[in-house]
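**Q** fold the following, please.
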Amino acid sequence: MLDSFVEQVIAPVTHDLGGFKVHRTLPAKERTMVGPFLFFDQMGPAHLPQGQGIDVRPHPHINLATVTYLFDGAIDHRDSLGVRQRIEPGAVNLMTAGHGIVHSERSPGDERSAGPALSGIQTWLALPEADEERDPAFEHVAAGALPELDADGVRARIIMGGLWGLTAPTTTYAGTIYADLRLAPGASVPIDAAAEERAIYLAEGEAVLEGVPLLPRTLYVLRPGIAATLHSATGARAMLCGGDAFATPRHVWWNFVSSRPDRIREAKRAWRAGEFPAVPDDDAEFIPLPDIPLTVSYP
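**A** Modelled structure (predicted):
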């Protein structure tokens, strides 16, 4: 039954980062991309001890866009463009790396004093080849600016692209769909078949897709052109992601993504040599280039 509407099931690889866990489903050995999405992490849920927090030191990216979306907690974003932006639940931070950007992510001071919560999704999007070397950019879209469908026990926030007749204001570089689906007990939501590639990820609770139970923190890649219905008997939160299929593969090594392996080699050299721009007011430390990265693709 599952095979009739699901093309692939991708189980997470879980990393314990000390105090919280990250569950990663993309990239995977069996698949690198779903539409433009080539990195899919669920952070937490976690509640860190009082006085502690997350401190992701400055690190670089190229040829991609990052999307941070929180369920709980807050993160302070700083980058080499001079941007400093706090993100809270329901809002979107879209950072376009282009030819190169450096950023850090840290728990705000007021969150640390109470013992910060952390729960959310971070994704990376591949850029079309014509946009890979564009100028870096940053965009924050407040929760209130994102359209929501609220009917029959379903609250669907459109994070990127257009779904169910609603379109998010968030910038996209390729055909993209991305939505946060919250289902009350007994609710159902149709999954549109229009996008070339789509996947459903069960972040919280219990849900079935066409009557088949979904495993938590698992990415279900749907077959093209087949409509499906997501239902929850007891309540759930799921993410829908996808968009246009890319004609050319993307290579991933650590924080670097590109259609060209030689571009990744150059980025590795440049970061090691200290040639990337610094993050203002957060340049006293950085993450060094790893010998063996946790994030790689398998082209």
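**Q** could you use CA atoms for every contact and neighbour count after this?
**A** OK.
**Q** report the buried residues of stretch 13-33.
**A** 20, 21, 22, 23, 24, 25, 26, 27, 28, 31, 32, 33 (16 or more other Cα atoms under 10 Å).
**Q** residue contacts, the third one?
**A** Same thing as residue 22. 14, 15, 16, 41, 42, 43, 44 (Cα atoms under 8 Å, 6 or more residues apart in numbering).
**Q** equivalent analysis for the fourth one, please.
**A** With contacts defined as Cα under 8 Å, 6+ apart, residue 23 is in contact with 12, 13, 14, 15, 41, 42, 43, 217.
**Q** mind redoing it with 10 Å?
**A** 11-16, 40-44, 121, 217-218 (Cα atoms under 10 Å, 6 or more residues apart in numbering).
**Q** residues in contact with the spatially most central residue of the chain?
**A** Nearest residue to the geometric centre of the chain (Cα atoms, centre = their mean): residue 123, 1.6 Å. Residues in contact with residue 123 (Cα under 10 Å, 6+ apart) are 24, 26, 37-42, 65-69, 94, 241.
**Q** same thing with residue 290?
**A** Applying Cα under 10 Å, 6+ apart, the residues near residue 290 are 253, 254, 268, 272.
**Q** can you list those in a markdown table and add distance to residue 115 and neighbour count?
**A** What follows is these, written out as a markdown table (distance: Cα to Cα, whole Å; neighbours: other Cα atoms under 10 Å):
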| residue | distance to residue 115 | neighbour count |
| --- | --- | --- |
| 253 | 33 | 19 |
| 254 | 29 | 18 |
| 268 | 36 | 18 |
| 272 | 35 | 13 |
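**Q** now the contacts of residue 22 as a markdown table including distance to residue 59?
**A** Listed next are these as a markdown table, based on distance: Cα to Cα, whole Å:
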| residue | distance to residue 59 |
| --- | --- |
| 14 | 21 |
| 15 | 19 |
| 16 | 19 |
| 41 | 17 |
| 42 | 19 |
| 43 | 18 |
| 44 | 21 |
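**Q** of the residues you listed, which belong to strands?
**A** 14, 15, 16, 41, 42, 43, 44 (DSSP state E).
**Q** nearest residue to residue 250 other than its sequence neighbours?
**A** Sequence neighbours aside, residue 259 is the residue nearest to residue 250 in space, at 4.6 Å (criterion: Cα to Cα, 6 or more residues apart in numbering).
**Q** alongside the first, I'd like the structure of this one:
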Amino acid sequence: MSNISTIIPERAANIGNFQVGRLLPFRKKRMVGPFVFIDHMGPAELDEDENLDVAPHPHIGLSTLTFLFKGSIVHKDSIGTEIEINPGAVNWMTAGKGVVHSERTPERLRGTKKSLHGLQIWVALPKELEQMEPSFHHTEADKLPTWEEDGLIYKLIAGKAFGKESPVPVHSDLFYIEINSSKRQVVDCGGALFGESGLYILEGAVYSEGHTYEPKQLLVAKEATLCAFEMEANSTIYIFGGTPFPEGRTINWNFVSSDKALIDKARKDWIAQRFPKVPGETEFVPLPQ
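**A** Here you go, the predicted structure:
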């Protein structure tokens, strides 16, 4: 990436009873295209008495994208969805005007040793869709466009790029791509990207202009169309981004909006428990003070 503008390190954060590495938002870069939030979950090895238990909590104004490398999570939401996500599949939940969901270790894995590793991503909605009806879409791993070119394996997880389109029903112009290398070689996206772009190194290394970049770093490009770099053998990276919105976004707890009044309303509605409920769930995460 010959035009790196920002290097963002992972920072430790806690989500209930689970430690994550936070990548976005960052004080010097709040968004990359429509992407407003990225957490790197794990890799974690959980004992028999350790489980992921994120109790019901609300969202507005965004879509969540869950993508696992290892492990399984049961997603339940106030729309009535209950589904187990496994590695390589995509959970895409659009909160719109308001949704509540929980994320937990499946019952079949409780009481056993287990692994958990993945990315949790928030994508802001366009201003005109921030109050849309909530929805949920699950895409199995084998439905994602995957191809090999010059020794590199590409997977288009969401959006459009390289003349291909993912079946994940996104609401703005964006891309989220996985690239795996089998040997050290140059990667040139050749104008396939647009807007803003970020590159996250999951494993291996990336080389650019005499510098070496290793895992737990997010590199943000000055201009997506100039995205070119060298990958070490056996590396895995994720490139994401897209067309930025004309107006900014405020993030307050789990709420994202271009209108602070909508966030204030969401906070009051959560305190008063006016959000829809997750069927079968009685717990909830209280609004942080």
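**Q** now residue 68 of structure 1, what's its secondary structure?
**A** Counting by DSSP: H, G, I helix; E, B strand; the rest coil, the backbone at residue 68 of structure 1 sits in strand.
**Q** tally of neighbours for it?
**A** Neighbours of residue 68 of structure 1 under the rule other Cα atoms under 10 Å: 22.
**Q** that one contacts residue 94, correct?
**A** Yes - between residue 68 of structure 1 and residue 94 a contact is recorded at 6.8 Å, counting by Cα atoms under 10 Å.
**Q** need the overlap of contacts for these two.
**A** 123, 124, 140.
**Q** which of these lies closest to residue 200 of structure 1?
**A** Nearest to residue 200 of structure 1, judged by Cα to Cα, of those is residue 123 at 13.8 Å.
**Q** hang on, the closest one in a strand?
**A** Yes - counting by three-state DSSP, residue 123 of structure 1 is found in a strand.
**Q** tell me the residue in structure 2 aligned with it.
**A** Under the alignment by TM-score structural alignment, residue 123 of structure 1 pairs with residue 121 in structure 2.
**Q** now the helices for the stretch 151-289 of structure 2?
**A** All helices of the stretch 151-289 of structure 2, identified by DSSP state H, counting those that start in this stretch, fall at 260-271.
**Q** what segments of it are strands?
**A** 152-161, 164-165, 174-181, 185-188, 196-203, 206-208, 211-213, 217-221, 228-231, 236-242, 250-252, 255-257 (DSSP state E, counting those that start in this stretch).
**Q** these into CSV, with extra columns for distance to residue 104 of structure 2?
**A** Converted to CSV, the strands of the stretch 151-289 of structure 2 look like this (distance: least, Cα to Cα, whole Å):
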stretch, distance to residue 104 of structure 2
strand 152-161, 23
strand 164-165, 30
strand 174-181, 25
strand 185-188, 37
strand 196-203, 24
strand 206-208, 34
strand 211-213, 33
strand 217-221, 27
strand 228-231, 35
strand 236-242, 25
strand 250-252, 23
strand 255-257, 21
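**Q** quick one: map residue 70 of structure 1 onto structure 2.
**A** Counting by TM-score structural alignment, residue 70 of structure 1 corresponds to residue 68 in structure 2.
**Q** wait, what's in contact with its match?
**A** Contacts of residue 68 of structure 2 by Cα under 10 Å, 6+ apart are 40-41, 85-91, 116-120.
**Q** ok, residues contacting stretch 263-278 of structure 2?
**A** 55-61, 76-82, 97-102, 250-257, 260-262, 284-288.
**Q** relative to residue 31 of structure 1, how far out is the spatially closest residue to residue 66 of structure 1 that is not a sequence neighbour?
**A** Leaving aside its chain neighbours, residue 66 of structure 1 sits nearest to residue 124 (4.4 Å; criterion: Cα to Cα, 6+ apart). Note on residue 124 of structure 1: its distance to residue 31 of structure 1, by Cα to Cα, to the nearest Å, is 14 Å.
**Q** next: residue 288 of structure 1.
**A** 27 Å.
**Q** residues in contact with the nearest residue to residue 215 of structure 1 once chain neighbours are set aside?
**A** Closest residue to residue 215 of structure 1 apart from its sequence neighbours, by Cα to Cα, 6+ apart: residue 202 at 7.1 Å. Applying Cα under 10 Å, 6+ apart, we find residue 202 of structure 1 in contact with 181, 208, 214-220, 236-240.
**Q** just the closest of the residues you listed to residue 194 of structure 1, please.
**A** For the contacts of residue 202 of structure 1, the nearest to residue 194 of structure 1 is residue 240 (12.8 Å; Cα to Cα).
**Q** the closest one and residue 4 of structure 1, how far apart?
**A** Going from residue 240 of structure 1 to residue 4 of structure 1 by Cα to Cα gives 19 Å.
**Q** these two: who's more crowded?
**A** More crowded of residue 240 of structure 1 and residue 4, by other Cα under 10 Å: residue 240, with 21 against 9.
**Q** list the residues that contact that one.
**A** Contacts for residue 240 of structure 1 (Cα under 10 Å, 6+ apart) come out as 156, 158-159, 177-181, 191, 198-202, 219-221.
**Q** please consider this matter closed, and thank you.
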